[in-house]
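>>> show me the folded form of this:
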Amino acid sequence: MTGAWRVAVTIPARDEADRIAACLRSVQTAISTAGLHDAVVVVVADHCTDATAATARELLGPRGVVVECRHRSVGRARAVAAAAALRRTAPAPLHRTWLATTDADTTVDPDWLVRQLACAAEGAAAVAGVVRVDDLDDLAPVVGRRWRAAYRTTGRSHPHVHGANLGVRADAYVAVGGWPDTDTAEDHGLWDRLRRAGWPTAASVDVRVTTSGRRVGRAPAGFAAHLRSLEGTA
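Now for the predicted structure:
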């Protein structure tokens, strides 16, 4: 069933030279596991001052696209990545094109795309997965305890939305206007647009990634800020 889809993986990055290689290797493994021989990976290096773009180009070669921009906005960077992905996947029909997105400080599970496309085959136009946090207890023991207490799931579903672990069918993405132009919470913005427009969504605990536990992030009030808030909560 995965072979019936044209798949693109989009990754925004800002000064992620130390992490982008692990991210891209995990994505390439997920592509191989899914048997997606013509999948494309798009990295958007947004206002980078390090070797992020060069590292990504070296690892991706002709199977990927690296776009450099200076937006300083994760929402705009994701939108640039999606636009490049849609150009690269044309002329595949939008309803058979799948846009999966993650972050440059994240590694995806080997079955990441297999699981997303299984949800798509069951009718989902968008899929939200869950995250593990790398070295969570090394941050501070209290952060690990509070994270696990707050990060709830319900059976096979969950209430969470992460740009590091999201997938959307291209026709749904285009119909709702794509990623919102915001510096923070662009993932919730897109998810809310899809749900308000009536597109079927799935939140699956089986779609998993591991993201950085750093507390100094790229997006204001983003995931790193949330971890800092857990450390400081009374």
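
>>> switch to C-alpha atoms for all contacts and neighbour counts from now on
Will do.

>>> spatially nearest residue to the residue nearest the centre of the chain (excluding sequence neighbours)?
The residue lying closest to the centre of the chain (Cα atoms, centre = their mean) is residue 102, at 2.0 Å. Spatial nearest neighbour of residue 102, excluding adjacent residues (Cα to Cα, 6 or more residues apart in numbering): residue 164 at 3.7 Å.

>>> try residue 92
Nearest to residue 92 is residue 6, by Cα to Cα, 6+ apart, at 6.8 Å.

>>> how many residues are close by that neighbour?
By other Cα atoms under 10 Å, 24 other residues sit near residue 6.

>>> can I assume it is in contact with residue 35?
No - here residue 6 does not reach residue 35: they are 11.3 Å apart, not a contact under Cα atoms under 8 Å.

>>> what packs against the helix or strand hosting residue 208?
Following DSSP states H and E, the helix or strand that holds residue 208 is strand 201-211. On a contact count with 3 or more Cα pairs under 8 Å, 6 or more residues apart in numbering; DSSP states H and E, strand 201-211 meets strand 106-108, helix 112-121, strand 126-133.

>>> mind listing residues that contact that strand?
For strand 201-211, contacts defined as Cα atoms under 8 Å, 6 or more residues apart in numbering pick out 103, 105-109, 111-112, 115-116, 119, 124-134, 153, 156-160, 164-165, 194-195.

>>> what subset of these is buried?
Neighbour-count burial (16 or more other Cα atoms under 10 Å) applied to the contacts of strand 201-211 gives 103, 105-109, 111-112, 115-116, 119, 124-134, 157-158, 160, 164-165, 194.

>>> packing partners for the strand or helix carrying residue 44?
Taking DSSP H and E as the criterion, residue 44 maps to strand 40-46. Applying 3+ Cα pairs under 8 Å, 6+ apart, we find strand 40-46 packed against strand 6-13, helix 52-60, strand 64-69, helix 74-89.

>>> next up, for comparison:
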Amino acid sequence: MTPNRASCRPAGTVTEITSAREELPRAEAGPVRIAVAIPAHEEAELISSCVHAVLRAIAHAQRVGAADRALVLVAAHRCTDETAARAREAMQRLPRQVAAIVVPDDGPGPVGAVRHRLVTRAAEHPWITPEAWVFSTDADSRVPTDWVTGLLAAAQHSRADAVAGLVALQGWHADEAARAAYERIVAAGIHGSSHDHAYAANLAVRLSAYTAVGGFPPAPHGEERELLQALRAAGHTVATPHAPIVLTSARMPGRADHGLGALLAALAEREQHLPSLSEPVAG
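I've put the predicted structure just below:
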């Protein structure tokens, strides 16, 4: 599949993640250190597959010399289920030079605040220097094996301090009209080899740039878009490649009141108050 079609394909259940790869240069002159931040709220059913996919992507990046030491953090945010326990189980067999932590989080609820607390915790770890890269994904998502290498390569290709990738939806059982409406929204934000969309499930930023602009804002939704806007306003380049693509849940309702899940629900229900077809997607 092409990156464009994958990012616009909302229907059905995808059993494997594939990414169309561009021929890009190595991400850095040498391996970089990375931190991966994963917020989770009542995600006992999905967190294991998310963590396993992240660890595979890290191991691949280490094998090819793109990544050095890596830290994976899962925030168990106000969980009453087995999210924390299952995340710890998924972290039992770690690649070399990888540390993983489950962080109990009973703090304020906006997901932007949860993400920022995770990044702050990562920055306190001795492995994570200002030049390290912070990767963001979601507990209901699965990253491809080339996720770390692909985003780092896109950053090098564009001399960027941040990379915003695309997602493909899993399990959205909407009718043909709703699927077509979603595809039009996504396609409207695609411009040649770049795009206007923002997904916290597929994002990476150099820690020094993240810190300089204050990080994820404590927003109930759209925190990734606000972060990218702040980075651009401060003069940082944001790469927006079509690949690698992250597979993310199309569950309705979503965790954020006005996030991707809410958009999908509105489209499925054919509500009248929908975003403009030219409005980029954030989720």
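
>>> quick check: TM-score for this pair?
Once superposed, chain against chain, the TM-score is 0.93 (TM-score structural alignment, normalised by the length of the first structure); 231 aligned residues with a Cα RMSD of 1.6 Å.

>>> any chance of CSV for the helices and strands packed on strand 40-46 of the first structure, columns distance to residue 29 of the first structure?
Listed next are those as CSV, based on distance: least, Cα to Cα, whole Å:
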stretch, distance to residue 29 of the first structure
strand 6-13, 12
helix 52-60, 12
strand 64-69, 14
helix 74-89, 19
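
>>> most packed of the ones you listed?
strand 6-13 (a mean of 27; mean count of other Cα atoms under 10 Å).

>>> with the second structure overlaid, report how far whichever helix or strand comes after it is off on average.
Using DSSP H and E, the helix or strand that follows strand 6-13 of the first structure in sequence is helix 20-33. Superposed on the second structure, helix 20-33 of the first structure shows a mean distance of 1.0 Å to its aligned residues (mean Cα distance after the TM-score superposition for the first structure).

>>> can you list contacts of helix 20-33 of the first structure?
9, 13, 37, 39, 52, 55-56, 59-60, 103-114.

>>> could you find the counterpart of residue 248 of the second structure in the first structure?
Alignment note: residue 248 of the second structure maps to residue 211 in the first structure; criterion TM-score structural alignment.

>>> grab the nearest non-local neighbour of that match.
residue 106 (4.2 Å).

>>> map the one you found across to the second structure for me.
Per TM-score structural alignment, residue 106 of the first structure is aligned with residue 141.

>>> still on that earlier bit, tell me the angle the strand holding residue 208 of the first structure makes with helix 20-33.
Put simply, strand 201-211 of the first structure runs at 130 degrees to helix 20-33, going by axes from the mean of the first three to the mean of the last three Cα atoms, to 10 degrees.

>>> tell me what angle strand 201-211 of the first structure forms with helix 112-121.
Using the same axes, to 10 degrees, the inter-axis angle of strand 201-211 of the first structure relative to helix 112-121 is 180 degrees.

>>> helices and strands around the following helix or strand past strand 201-211 of the first structure, which ones?
Per DSSP H and E, the first helix or strand lying C-terminal to strand 201-211 of the first structure is helix 223-232. Applying 3+ Cα pairs under 8 Å, 6+ apart, we find helix 223-232 of the first structure packed against helix 141-150.

>>> so the helix it packs on corresponds to what in the second structure?
Aligned by TM-score structural alignment, helix 141-150 of the first structure corresponds to residues 176-185 of the second structure.

>>> the matching stretch vs the first structure - mean distance after superposition?
Stretch 176-185 of the second structure versus its aligned partner: 2.0 Å mean (mean Cα distance after the TM-score superposition for the first structure).

>>> residue in the first structure paired with residue 204 of the second structure?
Using TM-score structural alignment, residue 204 of the second structure pairs with residue 167 in the first structure.

>>> ok, that match - contacts?
98, 99, 100, 101, 116, 126, 127, 128.

>>> same check on residue 221 of the second structure?
Contacts for residue 221 of the second structure (Cα under 8 Å, 6+ apart) come out as 110, 111, 112, 256, 257, 258, 259, 283.

>>> re earlier: separation between the match of residue 248 of the second structure and residue 102 of the first structure?
Distance of residue 211 of the first structure to residue 102 of the first structure, computed by Cα to Cα, to the nearest Å: 9 Å.

>>> name the residues contacting each of those two.
Taking Cα under 8 Å, 6+ apart as the criterion, residue 211 of the first structure and residue 102 both touch residue 164.

>>> quick one on the thing from earlier: the match of residue 106 of the first structure and residue 249 touch, don't they?
Yes - if you go by Cα under 8 Å, residue 141 of the second structure and residue 249 touch, sitting 6.2 Å apart.

>>> which residues touch the residue lying closest to residue 111 of the second structure once chain neighbours are set aside?
Distances taken as Cα to Cα, 6+ apart place residue 220 nearest to residue 111 of the second structure, at 6.0 Å, with adjacent residues excluded. Contact partners of residue 220 of the second structure, counting by Cα under 8 Å, 6+ apart, are 109, 110, 111, 112, 256, 257.

>>> gap between the second one and residue 255 of the second structure?
When Cα to Cα is the yardstick, residue 110 of the second structure and residue 255 of the second structure sit 10 Å from each other.

>>> neighbour count: these two, which is higher?
residue 255 (18 against 15).

>>> tell me the contacts of the nearest residue to that one once chain neighbours are set aside?
Spatially, and ignoring its direct neighbours in sequence, residue 255 of the second structure is nearest to residue 261 (7.3 Å; Cα to Cα, 6+ apart). For residue 261 of the second structure, the contact set (Cα under 8 Å, 6+ apart) comprises 250, 251, 252, 253, 254, 255, 283.

>>> element containing residue 231 of the second structure, please.
Using DSSP H and E, residue 231 of the second structure falls in helix 223-233.

>>> so which bit of the first structure is that helix matched to?
The aligned range for helix 223-233 of the second structure is 186-196, by TM-score structural alignment.
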